[in-house]
Each structure stands twice: as C-alpha cells, then as structure tokens.
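>>> output the structure for:
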Amino acid sequence: MKNNSGNAFDTKLFKRLLKYTTPYQKTFYFVVFAAIMLSVLAVLRPYLLRLTIDKGIIESDSESLIFYVSSMLVVLIFEVLFQFSFIFYANWLGQEVIRDIRVKLFKHMMNFKKQYFDNSSVGRLVTRAVSDIETIASIFSQGLFMIISDLLKMIVVLGFMFWQSWQLTLLVVTVLPFILYATRVFQKKMKIAFEEVRTQVSNLNSFVQEHLTGMKIVQIFNREQEEYRRFKDINRKHRQGWIKTVWYNAIFFPIAEMSTSITIGLIVWFGGLRVVESDALSLGIIVMFIELSQMLFRPLRQIADKFNSLQMGMVAANRVFNILDTDSKIENNGTLVSKKLSGHISFKDVRFSYIPEEEIIKGISFDVKPGETIAIVGATGAGKSTIINLLSRFYEIDSGQIEVDGKDLKTYELATLRTHIAVVLQDVFLFADTILNNITLNKEDVTEKQVIDAAKEIGVHDFISSLPNTYHYNVKERGVMLSSGQRQLIAFLRAYVTKPSILVLDEATSSVDSYSEQLIQDATEKLTKGRTSIVIAHRLATVKNADKIIVMDLGKIVETGTHSELLQREEGYYRNLYEAQFKHEEELN
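Predicted coordinates for the structure are as follows:
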C-alpha cells in the first residue's frame, strides 16, 4: 500500500476502512442522524437565549421569560439524549469494526509462511494486532463522527448567523480563513508526526518483547548496562516523536484561542456601536452572536484535536492493512483429502533456498517406505531441519518434487497433509496453559481419558501425575515450570495423541537428565513403531536402530545405508562422525 505520510488525509484508505461498517449500517446511519440533530439543537439554544433577553428581560415580560427558559431546558434535555446516543453508538461501532479487523488480521497471519515470521519482528506484529487496531477504534469514537458532527454544527451555525445578521457574520468570517489555514498546516504536520510516533512505538514494543524473552542471555553475558543504554536510546526517540506532536499542539491551540478572542472583541465593538447609535441590533443578538461565534470556532479547534485521533487511526489502519495486503502464504490449491496415509515419502532432486541463489538443499533424493524409520545425521547447517520444514510445507521448494503415497505434496489439501504429519521439534514450545490443553491444543475430539491412556502407553503418565493438579497443571509462559526434558515428554505425548501417519522427530537430549532421557528413549520407540518416521538423530541408540541412515553435508546427501554398512566404509563421512560423536557414547553404554 502506498504510504501518503505527507498528505493530510488518505481517501482510498478511508473508503477501505468504511467498508468494515457495512454489517452495521443501521447503527452507522443512526450515529449520522444523531450528529445532524445535535447540529440543529446547537443553534436553538443561542436563539432562545436571544429571545429570553430581548422578549423576557428587556421588555420585563415574566411569562415570556418563563416560556423561553423552559424551552431552553427542553432543548437541553434533547441535546443530552442525542449526545449520549451519539457517543455510545459511535464507540460501539468502533469496537465492532476493530473486532472484525483483528479477527481477520490474526487469521491472515496464521496462514503466513514460516519465512515471514523468520524475517519479521514479533514485537511489531503484536503492535499491529493490539495497539494499532485499538487506535483504529478512535477513528469512529473520537475522529470521524466527531468531525462530521462538528462540521455540520459549523455549517448550520454559519447559515443561521447570516440569516440573523450578515454584517456581524462578515466580521466573524474575516477571521475564519486565517484559522482554517492554520488548521490545514496543523493537520499535515500532525500526520507526519504520528507516523513517527507509531514507528517508535513499534520499535519500543519489539525491543522490550525481545529482551524480556531473552533476559536470561542478557544476564548470563553481563549485558545489562549495554542493553539499558540501548533501551534509553530507543525510549529517547519515542519521546522525541511525541514531543513533536506536543510542539504542534502548543502552537496551534493558542492561535485558535487568540482568533476566538479577537472575533468576540469585533462583535462587541461593532455590535455595541450599532446598538448605541441606531438600535439596528439588539442586545440579545450581540449575546447570541458571541455564543454562536464560540460554537463556530470551538468545533474548529475540536476538529483539529479530533483530526489528531483520526490521523493516528489512519496511520494505524495503514500499517494493519499493509499486513493484510501481504501475500506471504503457502498456496493451498490442493484438493486431495485422505483419512489415512501409508506414509510412503519420496524426495526427487529437491532444491531449496531461503535466500535466492543461495541453496541450502542441493538436489537431494531419497525414499522412505511405509513404516520405515530413517535417521538423518550431519553437521550443523547440513540442511537436516530444513527437510522437516519442506515435508510439512512450511516453505515451498525451488525445484524437484516431494511425494507422499505417490502423489505430489501440493495436491494435498494443506490442513489434511499437516493433520497426518506430527512433528516434535528440538525447541519445544508450550503455551501458558494446562498440560492437558498443551497436549490436545484444545481439540474437542480429544478427551482427557484418551490423553491419559496415551500417556500410559508411552510411559509419561507417572511423571505428569506427580505434578500438582496433574494434567491440569499450568506450565506458565513457554512452559517455564517444567524442565527441558519434561517439556520434551509433553511434546512427544502431543504428537502421539494425534495418531499421525508420518512422524518427524528433531531429538534434543543433550541438556536433559538421565531419567528424562530414558523416558524419551522409550517414548521414541513407542512413537516410531509401525509408522513412517524421520528422525534427526542426536543419540546413538536412535541412529543404530534406524532402518536407514541418511548422511548429509552442506545440503547434499553424501552417504546412505544402515549403521553397520556405513561403519564398514573406510574414511567414510558417517564413520568419522561416529568416531568423533557416537563412539564414546557407545562405550559408556
């Protein structure tokens, strides 16, 4: 989306935003109607005040005085009722709109490629989904309808003033162009200033989110002072962004107040002379024009203030729509839906690169038969984990073909494909929820009894039962209440209850205790039994028991075979790896 930060108002963006009010048209039109009624009622009070002075007070007519004062009271009651309806339903409409946008945004982000999240700051995305969308609500609650109401009020007031006295109205109008020009300049400057503010808010959120998550690393490496200095620098830029908006407000509003005071002075001077010299004007008209001029200039000042809210909302809307317009999702054009897969996997000359022309996977081919377990070994950066991502279609391959059960991966409906593939990653992520919900991921078709039975089958029931509240134990954010080994066991159970046709394991046991490691080993044997399994192996037992071992180096398959076959190759890559990494482990066992 084109960024029109120098323009005071982006019409296309505004029209797009208004489309979200379509389901609530009745409310929208009622709010507009309330705004019209408020503008009409606004001029009635000064007019009734004029009649009160001229007919009631100056002519000493008590009946007229009581009648006009009572009329003002009735008008005031109606004004209060319409003001309440206007404010309530304008805010209600804003909340409905941002609810719809937030749901749409979150759904859109859930379908993004993994690569998008690799390249995007989580803090910025959180800002877009939370604070930016809240700011959009101000377009309706404090911006759009308030401006419409104020503009209508100004038009009605100006027309009424001309009808009552064109001479006094011309005095007021002479000051109007000056304040309109000041308002226009103010709007443009505030648009640019709010762009800067939102950028700095995003930077601040991103920094805080990232460093709170990684606080352990900050403290381990004694980086508190350096990160504190960086935070102060970001916070200073955030402050400077807001100071600009304060500066523009500090200039504009005194100018607006001064213009109002000059206008009142002109009305009193000119109108007073006419009253004294010719009785062409009444005292009531002068008092009415003083109040009407206030009504004319006050909305103008409020429009500038409300335009701030509108500008911030438009800036936020632009940022949110930029994400909604981002086309970064895996194409889900597959139509094949299968209740069960045999698990036959084929990679045929597959090539892949995260960055164009920098291949990570360089034309690999291998075949996994149904029910077979293969282990993938190799140095860090060899491309092992990338194979997992490609099989689950988190990324699209550059060329070649991946087949499951003899059919191209892309022919499967995406949700169906991922339903049949369970992945246990090396870095286990748990939500701030109960163990049960972390296992079922709130699937209604998975009962607590099924989870308990599955836990008993793979040998983790005793561990969970030892925790307070057992399966309803809240593991807190990212599972901090559990050890790394315990989190790994929860991840195994999560995969097991889905009864996948294909299992992918990225094992990580280097940092777990011996008890957890034995449980993980037993769980691995249970999970891989009878189903196609791809294991990125970090333990000798898994490597030795695999039906086939694929050895990778720099994105290529350099060797394939069983454990015993590969050990027989003199100067073989696997044999060297075994002697460097696995042999000592085998001797210990």
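
>>> please count neighbours and contacts with C-alpha atoms only from this point.
Fine.

>>> can you tell me the SS state at residue 332?
Using DSSP: H, G, I helix; E, B strand; the rest coil, the structure places residue 332 in coil.

>>> that one reaches residue 418, doesn't it?
No: counting by C-alpha atoms under 8 Å, residue 332 stays clear of residue 418, with 12.0 Å between them.

>>> out of the two, which sits in the busier spot?
Higher neighbour count among residue 332 and residue 418: residue 418, with 17 against 13, using other C-alpha atoms under 10 Å.

>>> could you find the closest non-adjacent residue to that one?
Ranked by C-alpha to C-alpha, 6 or more residues apart in numbering and with sequence neighbours excluded, the top spatial neighbour of residue 418 is residue 392, at 6.2 Å.

>>> repeat for residue 393
Leaving out its chain neighbours, the residue that sits closest to residue 393 by C-alpha to C-alpha, 6+ apart is residue 330, at 7.5 Å.

>>> then residue 147?
Using C-alpha to C-alpha, 6+ apart and skipping the chain neighbours, the partner closest in space to residue 147 is residue 303 (5.5 Å).

>>> residues near that neighbour, how many?
Using other C-alpha under 10 Å: residue 303 sits among 24 other residues.

>>> tell me what the lengthiest helix in the chain is packed against?
Counting by DSSP state H, the longest helix found in the chain is helix 224-278. Applying 3 or more C-alpha pairs under 8 Å, 6 or more residues apart in numbering; DSSP states H and E, one finds that helix 224-278 contacts helix 166-213, helix 283-324.

>>> now the other sequence, so there's something to compare against:
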Amino acid sequence: ISPQMTLIAICVLPVSIILIGLVMKRSQKYFARQQQALGDVNGHIEEMYGGHNVVKAFNGEEASVKQFNEFNDSLYESAWKSQFFSGLMQPITMFIGNVGYVAVCLLGGVLAGGGNITIGDIQAFIQYVRQFNQPITQLAQTMNMLQSTAAAAERVFEFLGEEELELETPKVGSQDVAKINGSVTFADVKFGYLKNQTIINDFNLHVHAGQTVAIVGPTGAGKTTIIKLLMRFYELNSGSIYIDGIDIRDFGRKDLRSLFGIVLQDTWLFNGTIKENLMYGKLNASDQEVKEACKVAYADHFIQTLEDGYDTIINEESSNISQGQKQLLTIARAFLKDPKILILDEATSSVDTRTEVLIQRGMEKLMEGRTSFVIAHRLSTIRDADTIIVMKDGDIVELGNHDSLLEKDGFYASLYRSQFEGISE
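Down below sits the predicted model:
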C-alpha cells in the first residue's frame, strides 16, 4: 500500500523490543529473588510445622514468627518490584503502538493530500498495523509469567546440573550375587565428604564370612561412614572394598545392596500399613514369613494389640506408634529380608532395657551364619563380637575381642571404663 508508512510501522517493533529488554533486564533479578524468598518461606513453614513440638518445648514460637516475618518481608519486597517492572511492559508496548498509529495517520494525511494514496488505503493500513502490533502487546502481557517461569527454571536446572553418580559397569551377574558368602575386605580406603577434608585414612580390614564385627569409637570417628562406603552410598576417594574378593564397583548398585539388611539408628517408616513396611525389603514375602520375622524380633506382640494388627496404617509422620515400636519394626524388616550381610547401626537405641535384652537374643539368631557389622555406643551390647574395631579420627587404633582389648588397657578400655565406672579420660 505504502512503503513509507510500512517503514514507520516496522520501526515500532525494534523500539518496543529495546524498551521491553531494558525492563526485563531490571526486573529479572527481582523474579530470581522472589523464587528464592518463596522457597525460604515454604521451607520455614514446613520445618516449623513438622517440628512444632520441639519449637513449643524450647519456647521458640517468638523466634519462629520473627524468622517467618523476615522471610515474608523479603518475599514481599522482591515480589512487588518484580510485578511492578513486568507490569510496565504492556503499557509501554501499547504506548509505542499508539505512537505508530499517530505517525501513520500523519504520514498518510500528507500522502493523501499529495494524491499518492487514497483515504481508504490509510484506513486499511491502520487496520493492518493494529493486527501487526497485537501479538507484541499479547507477548508483553505474558512476560510476567515467562519471567517468573525463567526464574523458577534456573533453580530446577541448577538441581538437574548436579554431578551424577558414576555410571555403573557391572561385571557380576545376579546369579553370581546369589553365591556370595559375605567376606569383606577394605584395602587402603580413603574418603572425605569434601575433597580437601579426608575423614577415613588408609583404612584396612578383612572380615571373614559369618563373623560378627563391632565398630566402636567416639562420635565423628567415621563408624557410620564406613558402612555407607560399604553399601556404596558414596564413592571412595582411593582404595577398594571387596566382597568375596570382588570389587564392589563391579556390582550393580541394586545387586550390591540386595546383599545387605540394615537397621539404622534413625528409624524410617513410610505412610502405609505395618505389613507393607515390613515387606519393603522382600516384596514377595508370605504372611507367615512376615509374622515369623516379627516374632523373632519381638514385634508381634505389640502389633497384635493394635486395632487393625498388621493392617494398621502408619501415618505420614509415624506418630501413631512409639519410637521403640518403630525400632522393632525396622529390626523385623531386616529379619524378613534374611540378608547375606547384616548392618546394625545402634539398632537398640530407642528401646527399653528389657526389650533390648530380648532383641539381643533375636539378633544372635539373625547373625548366625552371616557377616554382621554392629555399630554401638553402649559397649555392653557388643561384648560377644568376634572382632571389635576401635576407631578414632578415621583410623583403626585397636583391634581384637572384648577381653583382649581390656587387657591392652588402651583406648577401648578407657571407653569401657568411662561407661561403667564413670571415669572420663
């Protein structure tokens, strides 16, 4: 219709893009802060709700509310700024578009006065320019959502960009895993959660199949870390761990962990029935097997006293059964799996003395004929272990059975006396 008016109409587009880009550059940082602040608010609420008993017990309500207000103020500050700047985009594009209409009308009037175009051409051109500018205005309307999405995506991609686990290259088949006896060897193992902070130094140990090995030492000595390395929750910095002479890196992680039954100090049960929780390590277990495992773990009696027995639903926080009962269920779960290697990390920490004695009897049955690692702070629970490993600062400082270690009168003896004679060294 008119090359001159077309040029004016097209000039509107780069001007709009430049102005929108300037606003976005200013507002995007506020959208990023808004997402961070929103995460802080949600995390604080969830944490305070989940631990409200602790908050009340320590009179932390005032501090909790103060912390919430700080997070909420930060969210408010970043949210209104991000919304304000992104809200400018639509008025800016509409203003630039209307300036374009005015310029087209003025130029069209001049051209019509000179007889170059007709009034109808001007009317048609204005309609086309309006249609041309409409998608730009619509895009400006959605920039608010797009910028918020981009800020949220940054946090998602940051998570997705975390370093992956080492790729598995299993050299041992499932049929070979079934033949494992359970001997374990640690050879020159070094490990640190941070590369520049080694907590396990040149750890060497051989455990024969069927032996019961107790690991003792002060807090932070590396006892639980050794177990995590054995189950390949973390990769070694250097050295190797072997099961029946096979490097654990030659197992698939699923096959490797199928060898273990584990009872942790921190009990974990999910929302579901007691029976479903018990069968977690052995999904094809029969009802009879489940019940037998509970009898040996001395959990059957308390389960039978519940209204729905084995079909009792454990709620999401596991708050409808006691801590000691949860411990019994995790022990029964390990019994049911019937693993080649058993790991007990302070497994009786949450039960009373009488129940502990009963569980110890059941554990003796469970540990018969299988390799067992027992982490204990109460040294009375590991007197009968075949071998006691005494750890300090990531190293084995003493090795032997209970009687021989007491005769050495070393670090183990001092730990033992501190518990039973009140002597602290």
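
>>> just to revisit the earlier point, so which of the helices and strands packed on helix 224-278 of structure 1 is nearest residue 402 of structure 1?
Between residue 402 of structure 1 and those, the shortest separation by C-alpha to C-alpha is 30.1 Å, and it involves helix 283-324.

>>> the closest one - contacts with which helices or strands?
In terms of contacts (3+ C-alpha pairs under 8 Å, 6+ apart), helix 283-324 of structure 1 is packed against helix 11-18, helix 25-51, helix 62-110, helix 133-138, helix 144-164, helix 166-213, helix 224-278.

>>> one step back: can you tell me how far whatever residue of structure 2 lines up with the residue nearest to residue 147 of structure 1 is from residue 13 of structure 2?
In structure 2, residue 303 of structure 1 lines up with residue 139, judged by TM-score structural alignment. From residue 139 of structure 2 over to residue 13 of structure 2 the distance is 12 Å, taken as C-alpha to C-alpha, to the nearest Å.

>>> so what's residue 94 of structure 2 up against?
Taking C-alpha atoms under 8 Å, 6 or more residues apart in numbering, we find residue 94 of structure 2 in contact with residue 137.

>>> got it, and residue 174 of structure 2?
residue 255.

>>> measure it to residue 59 of structure 2 for me?
Taken as C-alpha to C-alpha, the span from residue 174 of structure 2 to residue 59 of structure 2 is 54 Å.

>>> ok, residue 194 of structure 2 next?
36 Å.

>>> got it, and residue 305 of structure 2?
Noted for residue 305 of structure 2: a distance of 36 Å to residue 59 of structure 2, by C-alpha to C-alpha.

>>> got it, and residue 413 of structure 2?
In terms of C-alpha to C-alpha, residue 413 of structure 2 sits 41 Å off from residue 59 of structure 2.

>>> what does residue 251 of structure 2 give?
Taking C-alpha to C-alpha, one finds residue 251 of structure 2 at 50 Å from residue 59 of structure 2.

>>> try residue 368 of structure 2
Distance from residue 368 of structure 2 to residue 59 of structure 2, by C-alpha to C-alpha: 49 Å.

>>> what's the counterpart of the residue nearest to residue 418 of structure 1 in structure 2?
Matched by TM-score structural alignment, residue 392 of structure 1 corresponds to residue 231 in structure 2.

>>> okay, now its match: neighbour count?
Residue 231 of structure 2 has 20 nearby residues by other C-alpha under 10 Å.

>>> thought it was touching residue 254?
No: with contact defined as C-alpha under 8 Å, residue 231 of structure 2 does not count as touching residue 254 (10.0 Å).

>>> element containing the spatially closest residue to residue 379 of structure 2 that is not a sequence neighbour, please.
Of all residues not flanking residue 379 of structure 2 in the chain, residue 416 sits nearest, at 6.6 Å (C-alpha to C-alpha, 6+ apart). Assessed by DSSP states H and E, residue 416 of structure 2 sits inside helix 411-420.

>>> does residue 218 of structure 2 touch residue 392 like I think?
Yes: applying C-alpha under 8 Å as the test, residue 218 of structure 2 and residue 392 come out as touching, 6.8 Å apart.
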